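Trainee: only the shape, not the letters, is given here:
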């Protein structure tokens, strides 16, 4: 077989294989350093009204289509920010900001009308004629430094706005702790530091190649910091897991006396085949994110899928090579617990494995187990009914940061809508006086709408008959009522065009984020339907059964729903938010459910195949349903437990990050893996199989003839 030859060759030519991977890593790192690409966290939704209008503004009024920053000046209590010495300091700092690189305009607090009623707070706006991805960090640093020069005589300055949004997730202590815990799990599983280090080393090299390759694409492809972090999370987690699967088989064979060279090849053919199957399901699910039609989600899915591809390739080539360097030292010590488990089918002394004992407990009263576990998961999933989707802004930034201080101050003193104003683009068939009068009339109508607190005078663009009107809603950018206001304005567009001959469209960062969330919300159920349908087909082909695929799909849906329910309770309702360090509660990140479905589908199918394939083998051998459930679980539960714990710790290591996007994604994946592996696959699945008994492996003859045979 191909995989056998790959394992055999990698073991024999281990120095060449290692050198190739190191050269690839070095070459990609050189490309990253030499090309100097930049990450782009801009959200866009092609075809949406907001995106089309924003593209128009980029040509006719670049200043309005670019990003902006806000500088908030806060005078001491009882002082007037518009009088000396504070007014002089503000004037000098804004002059320095205006002279900074890439700044197209500075709107003073007096020009913008953003001085609080008690005259203790003033807000200036800095406009850039390009999106945030094209801004240099040095330009942002210069603007911040110039603004902070006003911090004298008790005047406080906070710099925020879209230009100073999240700079992306930075790897910190949490991720390092996650890797160290994964190492401890490997050490406990193998009982050997050398055996524990091999999967970690191969996974780290694979992650390095994957991330360097993704970063090397940034000069030509818009890659977000979230895409990088997701690739890092998945690449590290599946990289360790896939190496764990193959190395476990290799060590078991070494314990029985098999030659190390042949053992590496056989492990690559057998466990490596399972890795290819497992990686394939994850890759398909992640690549399917591209069908939604949102560029940043497409890059995120393909980038993460690429990291999984590399993890599979590393497991099939680099791991046998590293096994070649270690030789017989990877074999369990004679007489050790690991050696006894390998040579006695998991039984050490007179005691059975914990997995077998747990399975016996689960199937002792299978109906009770199924009802209790299923009912508990349904109960945890209940908050999903209140799921609200949105995209994070600076209101989700870390407390104490300049972005969060500026956001909160503006919200408190001027109203939450000032943090996310809407832009209404008017385009009249006429020009000159008629067009200006039409825009003025439209502004009056907008001012009369419920939920509108301020409307700026129409601002003409370079295109004849075209203006931009800034509308400030009464609610924040993430509030559902703001989305309702956008829909109300758009609903009036046809009537306005009929009456005045002027076309109107709503755009701006807030409207774009709303359109992105709406697109993702509309895609959620079809995407889930495709994934569940794929799981049904896949499991039917693999296990030649109707009950097993229905059970697998139902368990997957329970895992996803329960995970989302916990996300809603923590990040939306605020349960335990302070204890777990959640800076702000509100709508759930709009692309989290789709990411969770895609990733968890692949991992759930991995665990399902790994556990149930052993049960099916026992069933075909013995024909006894309940005994086959216990005996099959005895073989594979330990490895699946280790794999799930590694996934949980790696994902959980990203949870402490102060990033409003990564934090909920890491949480959902960590709890999703734990729920699916331990409650669904190791508890609910054995109970259901024991409950239906022999009927679990029934398949109509006509369907058995139609389905292809797949050697999983």
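Mentor: Okay, I see it. Please read these numbers as outputs of a predicted model, since none were measured by experiment.
Trainee: when you work out contacts or count neighbours from here on, use the C-alpha atoms and nothing else.
Mentor: OK.
Trainee: so how far is residue 603 from the residue nearest to residue 291 when sequence neighbours are not counted?
Mentor: Nearest non-adjacent residue to residue 291, counting by CA to CA, 6 or more residues apart in numbering: residue 298, 7.7 Å away. Remark: distance between residue 298 and residue 603 (CA to CA, to the nearest Å) = 20 Å.
Trainee: can you map out the strands along the stretch 151-300 of the chain?
Mentor: Using DSSP state E, counting those that start in this stretch, the strands of the stretch 151-300 of the chain run over residues 156-160.
Trainee: could you pull out the helices for it?
Mentor: Assigned by DSSP state H, counting those that start in this stretch, the helices in the stretch 151-300 of the chain fall at 173-190, 193-216, 225-255, 260-287, 295-326.
Trainee: from the contact counts, what lies against the next helix or strand after the last one?
Mentor: Sequence order places helix 337-343 as the next helix or strand after helix 295-326, per DSSP states H and E. Packed against helix 337-343 by the contact rule (3 or more CA pairs under 8 Å, 6 or more residues apart in numbering; DSSP states H and E) you find helix 225-255.
Trainee: re earlier: more crowded one of residue 298 and residue 603?
Mentor: residue 603 (23 against 20; other CA atoms under 10 Å).
Trainee: residue farthest from the centroid of the chain?
Mentor: For the chain, the largest distance from the centre (CA atoms, centre = their mean) belongs to residue 433, which lies 50.1 Å off.
Trainee: distance of it from residue 466?
Mentor: Going from residue 433 to residue 466 by CA to CA gives 12 Å.
Trainee: likewise residue 512?
Mentor: Distance from residue 512 to residue 466, counting by CA to CA: 20 Å.
Trainee: grab the nearest non-local neighbour of residue 177.
Mentor: residue 653 (6.4 Å).
Trainee: now for that neighbour, how many residues are close by?
Mentor: That count, for residue 653 with other CA under 10 Å as the rule, works out to 26.
Trainee: this is the other structure I want to compare:
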């Protein structure tokens, strides 16, 4: 990866105008496509398969008058709803509402036998408007007409009276972006200027982020042509895209400045920065993307769409960062080079500050560990009482008409009128449907928590009945949830007594079911995320303890952020400071989205901080010293990245959409806690406590597990061996000091192996034991990693370029596959053919066939054997007698001929 990104960086730097023009063209084309294909956003949330949703779907067929979206108009008249003037004007408005487009039915407050409602005081009444279709299917003409009729009614009512519209149809407000969110970008620019030292350097990450966000946002609106997308989706993608786009570019620019300060040319510095920091960016981006796509584990369509859209946004940010950033660095040229500083007699402030920090937290590591766990554990305690629900009009700003209506209903009617339940029953077998519905009404009225049952009626065909139930509690209250459970618990009773099957549905019941489904998905999703983090971090750090420590730290960050969200949005702590107008349960999908996003961000900080510590430990072997030096060299950039992310997220809280506010606050708290308390305080203390054991890994696991080179160690090896064994060398294989070990025992098979094989011709590798020869041939073909030494195959350094070597070098077990295996391998036209166990081909016909296949191919052939005599008639009569006689480690090594 680092080698590939190095090449990308050099080419993008050189072709900077073309790269910039290409990305701007992509942005323009995507923007045009979005304008043509955009079908609008859908802010409704449902989960197929839940009882409430299935019942609602059935009602759309059997009782369509009750299955669509609904609206309410509340009328408050100090003189009473029975005042003749008030009643005349209200009934006139009802008549006008009957002409509204997509209207299914309108219920007057005076139709008390059919769902109409007048408050106990007689001063307030409800007009119920049932529409044909779900919220997103109701057109603007219908909404506008309801609003107009309400305003006209208000003008006609006696002085002091009030008419206000609201209900389910108006309960969702499409979110937008305000000036407040831009403050996060202002803070980001300030932090970038302080960190990078110039306005030029600070502007590049911002350009990078804006291009990436622009493309990802247009892709979301293009996707609306293919399916519904919630209005929260683009906001989440915007928030994440800005944060990671700026941070990822910051890491690359910062590394570029370090390379320039070391004396590299501008192009070489950009290429190396792209190779090293870019590798870490790709790993970090992949972790965020995998976690976001993992939201699909919950099996909830809208959440899966949200996760995929956000993952695409992060992916675009990564792609833009590793291609556009080198091009922008090309435009800057040498202007990014730090000015030479006078010889310093003492460390800079940043080095002193972070040096003092790491020394303080590692001086008494056990005290630091216990203190951090105690503080974050205490912050996590409130999370146990977190309640989840879907937002309704009560979450809107207080001056919104739907919120005004919600509050008026709450003031004059039982709280449940803002979220009535619908109990459906299959009554097709009943001989007295009206009597049956009356019996159901009577039984449900006796349940605790029921304020009123205003309607119980069969449909015109008498095969489906509905009972409208008004709870005593608010729609998102625990009492209403309990009432839903109580009604559902009577299913067996109703089946035995009346022979009917019931279901509870309605907007409120759908919200309860969605919240329950999302809550049950947290555990499996958490298992997936935690398991994924263990595997990925083990690949990066080649350690057992570091991934476990990182994962436990992530869980502390999640717990603390959920605890703070609960205190603010549910308990009202500092609610005024965050402009939280209505406290109560938080949106249902907040915890699972927070877990997914924060997982990726936490792994970012872990990689950027601890990778430097590991690098220092590998070079020095000093566990304690590597913590200090690695921390000081990376803490400055990690601090800047965390501050930028915190600023971007927190800016979405004060004026943000009600759905995104708790997610934004949770991410802001999570980033702060994870970066400064977990990664920069707890992690150094744990590593200091463990010493060398922190970097231990079983040898067998180390060999089996893939390696992810985030610090560009392979690239440095490639650059160091660029002119080895000699400038312009064109050997097929070159090795020196090669050491191979038995994977099971760790004992050396070969040590100090060194030879050079020219291109073309046939070469024989002979050893005393067959497994040892096989191990060497697998190593030469890029399929086994050497323990030490230099090795280049076809000019590619191994193991750095193992994938490239495997694509050009064919490995064949001749003893197992014979001539047919050789024939199949040659079809792929490899540059090198490695033949193992050639002395095991016993059939004379097979031996002649292999010889004929190899004759005149013009490729390099490396054959392995335990004795030269046995392969004489298998290989062509080219000067293959040049061979290396390899013996186990500790024994003399001789060459049986000159290697030509």
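Mentor: Nice, I can see it. What you see is a predicted model; the values in this text were computed from it and never measured.
Trainee: ok so, going back, what does the residue nearest to residue 291 of the first structure align to in the second structure?
Mentor: Alignment note (TM-score structural alignment): residue 298 of the first structure maps to residue 304 of the second structure.
Trainee: its match contacts residue 311, correct?
Mentor: No: Residue 304 of the second structure lies out of contact with residue 311 (CA atoms under 8 Å); the separation is 10.4 Å.
Trainee: joint contacts of those two?
Mentor: Residues touching both residue 304 of the second structure and residue 311 (CA atoms under 8 Å, 6 or more residues apart in numbering): residue 293.
Trainee: hey, where'd the helices end up in the stretch 301-450 of the second structure?
Mentor: 301-332, 349-363, 365-380, 401-412, 433-445.
Trainee: do the same with the stretch 701-850 of the second structure
Mentor: According to DSSP H, counting those that start in this stretch, the stretch 701-850 of the second structure carries its helices in the segments 713-720, 770-780, 802-808, 814-827, 844-854.
Trainee: turn the ones you listed into JSON lines, including distance to residue 280 of the second structure and mean neighbour count.
Mentor: What follows is the helices of the stretch 701-850 of the second structure, written out as JSON lines (distance: least, CA to CA, whole Å; neighbours: other CA atoms under 10 Å):
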{"stretch": "helix 713-720", "distance to residue 280 of the second structure": "12", "mean neighbour count": "17"}
{"stretch": "helix 770-780", "distance to residue 280 of the second structure": "27", "mean neighbour count": "21"}
{"stretch": "helix 802-808", "distance to residue 280 of the second structure": "19", "mean neighbour count": "17"}
{"stretch": "helix 814-827", "distance to residue 280 of the second structure": "36", "mean neighbour count": "17"}
{"stretch": "helix 844-854", "distance to residue 280 of the second structure": "44", "mean neighbour count": "17"}
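Trainee: quick one: which of those helices is nearest residue 277 of the second structure?
Mentor: Relative to residue 277 of the second structure, the nearest member of those by CA to CA is helix 713-720, separated by 11.6 Å.
Trainee: between the helices of the stretch 151-300 of the first structure, which one is nearest to residue 68 of the first structure?
Mentor: With respect to residue 68 of the first structure, and counting by CA to CA, the nearest of these is helix 225-255 at 19.8 Å.
Trainee: mind giving me the packing neighbours of that closest one?
Mentor: Packing contacts for helix 225-255 of the first structure, counted by 3+ CA pairs under 8 Å, 6+ apart, involve helix 193-216, helix 260-287, helix 295-326, helix 337-343, helix 625-652.
Trainee: specify, as a residue range, where that helix falls in the second structure.
Mentor: Counting by TM-score structural alignment, helix 225-255 of the first structure corresponds to 231-261 in the second structure.
Trainee: may I ask you to name the longest helix in the first structure?
Mentor: Determined from DSSP state H, the single longest helix within the first structure is helix 509-543.
Trainee: quick one: average offset of the next helix or strand after that one versus the second structure, please.
Mentor: Next in sequence after helix 509-543 of the first structure, counting helices and strands by DSSP H and E, comes helix 547-567. Taking mean CA distance after the TM-score superposition for the first structure, the mean distance separating helix 547-567 of the first structure from the aligned residues in the second structure is 0.8 Å.
Trainee: go ahead and confirm residue 274 of the first structure touches residue 712.
Mentor: Yes: with contact defined as CA under 8 Å, residue 274 of the first structure reaches residue 712; the gap is 6.4 Å.
Trainee: higher neighbour count, the two?
Mentor: Between residue 274 of the first structure and residue 712, counting by other CA under 10 Å, residue 274 is the more crowded of the two (20 against 17).
Trainee: do you know which of the helices and strands packed on helix 225-255 of the first structure lies nearest residue 359 of the first structure?
Mentor: The closest of those to residue 359 of the first structure is helix 625-652. By CA to CA, the value is 5.9 Å.
Trainee: helices or strands up against that closest one?
Mentor: Secondary-structure packing of helix 625-652 of the first structure (3+ CA pairs under 8 Å, 6+ apart): helix 173-190, helix 225-255, helix 354-364, helix 592-622, helix 662-674, helix 685-692.
Trainee: CSV please, covering those helices and showing distance to residue 314 of the first structure.
Mentor: Formatted as CSV, those follow (distance: least, CA to CA, whole Å):
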stretch, distance to residue 314 of the first structure
helix 173-190, 18
helix 225-255, 8
helix 354-364, 29
helix 592-622, 18
helix 662-674, 23
helix 685-692, 31
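Trainee: so which of these is nearest residue 106 of the first structure?
Mentor: Nearest to residue 106 of the first structure among those is helix 225-255; the distance by CA to CA comes to 28.5 Å.
Trainee: the closest one: average distance to aligned residues in the second structure?
Mentor: Mean deviation for helix 225-255 of the first structure: 1.0 Å (mean CA distance after the TM-score superposition for the first structure).
Trainee: quick revisit: which position in the second structure pairs with the residue nearest to residue 177 of the first structure?
Mentor: Matched by TM-score structural alignment, residue 653 of the first structure corresponds to residue 651 in the second structure.
Trainee: OK, contacts around that match?
Mentor: Contact analysis of residue 651 of the second structure by CA under 8 Å, 6+ apart lists 180-184.
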